[in-house]
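Trainee: coords please:
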Amino acid sequence: MTFSCNQEKSKTRTKKTIKKEPIIKDYGFTFNDYNVVRDTLQSGDTFSTILEAFTLPDSLKSHDVTEKIKDSFNIKNIRAGKEFITFSDKKNKKELKALVYIQDKTNYLVVDLRDSIVVQMKAKPTVIKRRTVAAELNGSLSETLDKLGVSTALAPQMAQIYAYSIDFFKIQKGDKFAITLQEKYFENGDYLGVEKIEACYFEYKGKKIYAFPYKLSENQKYFEYYDEDGKGLKNMFLKAPLDYFRLTSRFSRARFHPVQLRWKAHNGTDYAAPHGTPIKTTASGVVERTGYTAGNGNFVKVKHNGMYSTQYLHMSKILVRTGQRVSQGQTIGRVGSTGLATGPHVCYRFWKNGVQVDPLRLKLPNTEPMSKKQKGSYLEYIKPLKKELDDISAKTFKEE
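Mentor: Next up, the predicted model:
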């Protein structure tokens, strides 16, 4: 069959592309199925006031919902400024189907009203990723971490780890560090921050100071940081049992007592501070005794190990009990003037091998030393961690 040149050309078909609404899923709901409103709690808002803006599905009452919420969540903990999301019927926007209260980046409360009242605390799925990074300071530590894509919240953590070893006000451009860390992400890849530090070093004044978190026993509640030789980075004792104080009387073998008005030994160090100031135990240990005497007033005595003990006198309030394990820096009482005292202060007493001594003149140890067995296990544990730090350092700084 032949066609003439004049044959009518076929008509061009125009195809229309229908844009599909993107499917949005979050917090266990498909947003497209509901009328969704994101809102922020205002001062004075409660779950009851939120529910009052809606009608509930048949047979459900506002009181029943709030009572059910109480079983899973302390409703007094909701805070102004926090976000919440309401899911209502698409046709009847006043009919509430579900409510989500966002507690923080990870945790949220779901109040599902679709069939019955179901209340659950949930957490968004997260993943942990591990990496080792190294860098030379260029600007502040926070700025350098930010350039590495690491949370700047790590800077104060590192300052705390090295509080007894490095003056972070004096670190400078050219100082180096390396760190192995675990970081948390949402499943969609959004970064949540640092979950854990596995190992690190900071090169300060030309010396590498390593830090590895480690527990000497399974019963130990918190990690302590040790260097590559098993020596603790943290001093075993704080310098004083108070954060803010005025030293009013030193340890002395002959002091004129301000109440008894006679010369006698003063086997302690007096720190004056306002009534109610927190008193902290200067080292970890076990509360050996608490009580009251006419001279000491309310007191607490802590045994730290076979060699050292400390005692804290004239408290207005005792906050620990005999036999309780306490951590360095834990508040064990409040400053007062009970017993023989002319004003609010704490008399800090220090024993070494059963003899009271002056802690301000004593060369105190770092964290309690490891036993031979503990040190062997520790050195085996840190061997691969230290190698990772050294390897990335060699790779990062190879051009120098």
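Trainee: all contacts plus neighbour counts: C-alpha atoms, from now on.
Mentor: Noted.
Trainee: same for the longest strand belonging to the chain, what does it pack against?
Mentor: Assignment by DSSP state E gives strand 191-204 as the longest strand of the chain. In terms of contacts (3 or more C-alpha pairs under 8 Å, 6 or more residues apart in numbering; DSSP states H and E), strand 191-204 is packed against strand 176-186, strand 207-214, helix 372-396.
Trainee: can you give me how far it is from the chain middle?
Mentor: How far strand 191-204 lies from its chain's middle: 14 Å, per C-alpha atoms, centre = their mean, to the nearest Å.
Trainee: ok, back up a step: out of the helices and strands packed on strand 191-204, nearest to Ile161?
Mentor: Set against Ile161 and scored by C-alpha to C-alpha, the helices and strands packed on strand 191-204 come closest in strand 207-214, at 7.7 Å.
Trainee: sequence B follows; please return its structure for comparison with A:
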Amino acid sequence: MRSLKLRFSYFSFLPILLVLGCTPDENTDLEYSDIEQSIEVEEIAERYGIPEASFKIYDGIIKKNQFLADILLGYGVPYGSIASLENVAKDVYDVRKLRQGDPYAMFCTKDSTESACYFVVETSPDTYVVYQLNDSIAAYIGKKPVVTKIREVGGVINSSLSQTIAENDLSPTLANKLSDIYAWTVDFYRIQRGDYFKVIFEEIYVDGQSIGIGHVLAAEFVHRDEAFYSYRFVQDSVANFFDQNGESLRKAFLKAPLKFSRISSKYTMKRYHPVQKRWKAHLGTDYAAPPGTPIMATGDGTVIASAYSKYNGNYVKIKHNSTYTTQYLHMSKRKVKVGQRIRQGDVIGLVGSTGLATGPHVCYRFWKNGNQVDPYKQDLPPSEPIESKYKDAFKLAMDTLAPLLERIHIEREDV
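Mentor: Predicted coordinates:
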């Protein structure tokens, strides 16, 4: 038995709580002064919530084509008990879902019989299923303690965001999160050498090992020598990212209908057509990508066309409002129907080469007031900014995170 003295200040955590969506009203059980308390703790070693000292434990890994019955029979569990367990467990975690490579532990009595008492299998890094075999047959799901740490990292881009993330031994999920945050403001198809990023994010640990990334709290992305800031903030129970002025980073349209592809042909009034072998206007932007790559709607709207034509191949056209319309050509497959309401980011089809196309790509066309225009030259309207009632809370959160971004060191070569 030992005594622990805990001391913390509510105000020291308030800015981060605001970023994560907590407000003083939601934490009325906390006092606004320092709290000091002594707690007596009796330390008993447990594993999966089961006292280790009471059992003999055998560890293993589920092998290819190995079923629960194969394992339990090896520890002397009779067929009748296995059948009962499978029946009881089906509404908790069906034993047929156990996969090759899942770690497991068998808890047996310490006497000469070594009777099986608990079979525990880890179904994910932080989740496990306990199959109780002694006394009464039962099954339940447990969770390992999760520790969330705040990390601050940065990197200079030499080729692509994803490659830079990998070179810095960071999770690929971070690249996806950054690309989602800046999808409306940074042109990831025109990233140039020397662009760089700084990011503050949550990293989740179980048993001392990182198992993934939580929320991105703040970021700075410098693209073509222009800095784009983003701060995560929750208002009206909805999390979004805002710049240093409280304006939303979410624009009315995504910069592109695909993730991590390349522009193979730009919007131009004069292009040599590779199939028709003549010069003509190309009133769209072509994004080359592997066949089957998901194509996303760049904005909210209603599908007004989902069809096939000789030149366009499979195509979808979406009306966003009285001003803007977008169209997506050469799909291998359409996934929406006329009249269907679409949200920004919804998958509306797959990349293909149907119609007049020499290879797999999507031709993205953009209309403004009935005329086809270059989407990259449009001043698109932003989403709603920080509401007046949240401005002070947002400023407090931003003033806490901005210095942390500032101190992240970037070694940038002259470019």
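Trainee: can you calculate the TM-score here?
Mentor: A TM-score of 0.66 describes the superposed chains when it is computed by TM-score structural alignment, normalised by the length of structure 1; 352 aligned residues with a C-alpha RMSD of 4.9 Å.
Trainee: that older thread, so how far does the longest strand of structure 1 sit from its counterpart in structure 2?
Mentor: Averaged over the aligned pairs, strand 191-204 of structure 1 sits 4.9 Å from structure 2 after superposition, using mean C-alpha distance after the TM-score superposition for structure 1.
Trainee: buried ones in that strand, by neighbour count?
Mentor: For strand 191-204 of structure 1, burial by neighbour count (16 or more other C-alpha atoms under 10 Å) applies to Tyr191, Leu192, Gly193, Val194, Ile197, Glu198, Ala199, Cys200, Tyr201, Phe202, Glu203, Tyr204.
Trainee: can you check stretch 60-68 of structure 2 too?
Mentor: Neighbour-count burial for stretch 60-68 of structure 2 [16+ other C-alpha under 10 Å]: Ile62, Phe67, Leu68.
Trainee: and the helices in structure 2?
Mentor: 10-20, 68-74, 79-89, 161-167, 172-181, 391-406 (DSSP state H).
Trainee: okay, the angle between the longest one and helix 10-20?
Mentor: Angular relation of helix 391-406 of structure 2 and helix 10-20 on a 0 to 180 degree scale: 90 degrees, by axes from the mean of the first three to the mean of the last three C-alpha atoms, to 10 degrees.
Trainee: what does helix 391-406 of structure 2 contact?
Mentor: 15-16, 18-19, 152, 198-200, 218-220, 231, 233, 244, 246, 386 (C-alpha atoms under 8 Å, 6 or more residues apart in numbering).
Trainee: please list only the buried members of these.
Mentor: Buried subset of those (neighbour count, 16+ other C-alpha under 10 Å): 15-16, 18-19, 152, 198-200, 218-220, 231, 233, 246, 386.
Trainee: look up the closest residue to Gln244 of structure 2, ignoring the ones flanking it.
Mentor: The shortest distance from Gln244 of structure 2 to any non-neighbouring residue, by C-alpha to C-alpha, 6 or more residues apart in numbering, is to Tyr229 (6.3 Å).
Trainee: isn't the one you found up against Phe221?
Mentor: Yes: using C-alpha atoms under 8 Å, Tyr229 of structure 2 is in contact with Phe221, at 6.5 Å.
Trainee: now do the shared contacts for these two.
Mentor: Here Tyr229 of structure 2 and Phe221 have no joint contacts, going by C-alpha under 8 Å, 6+ apart.
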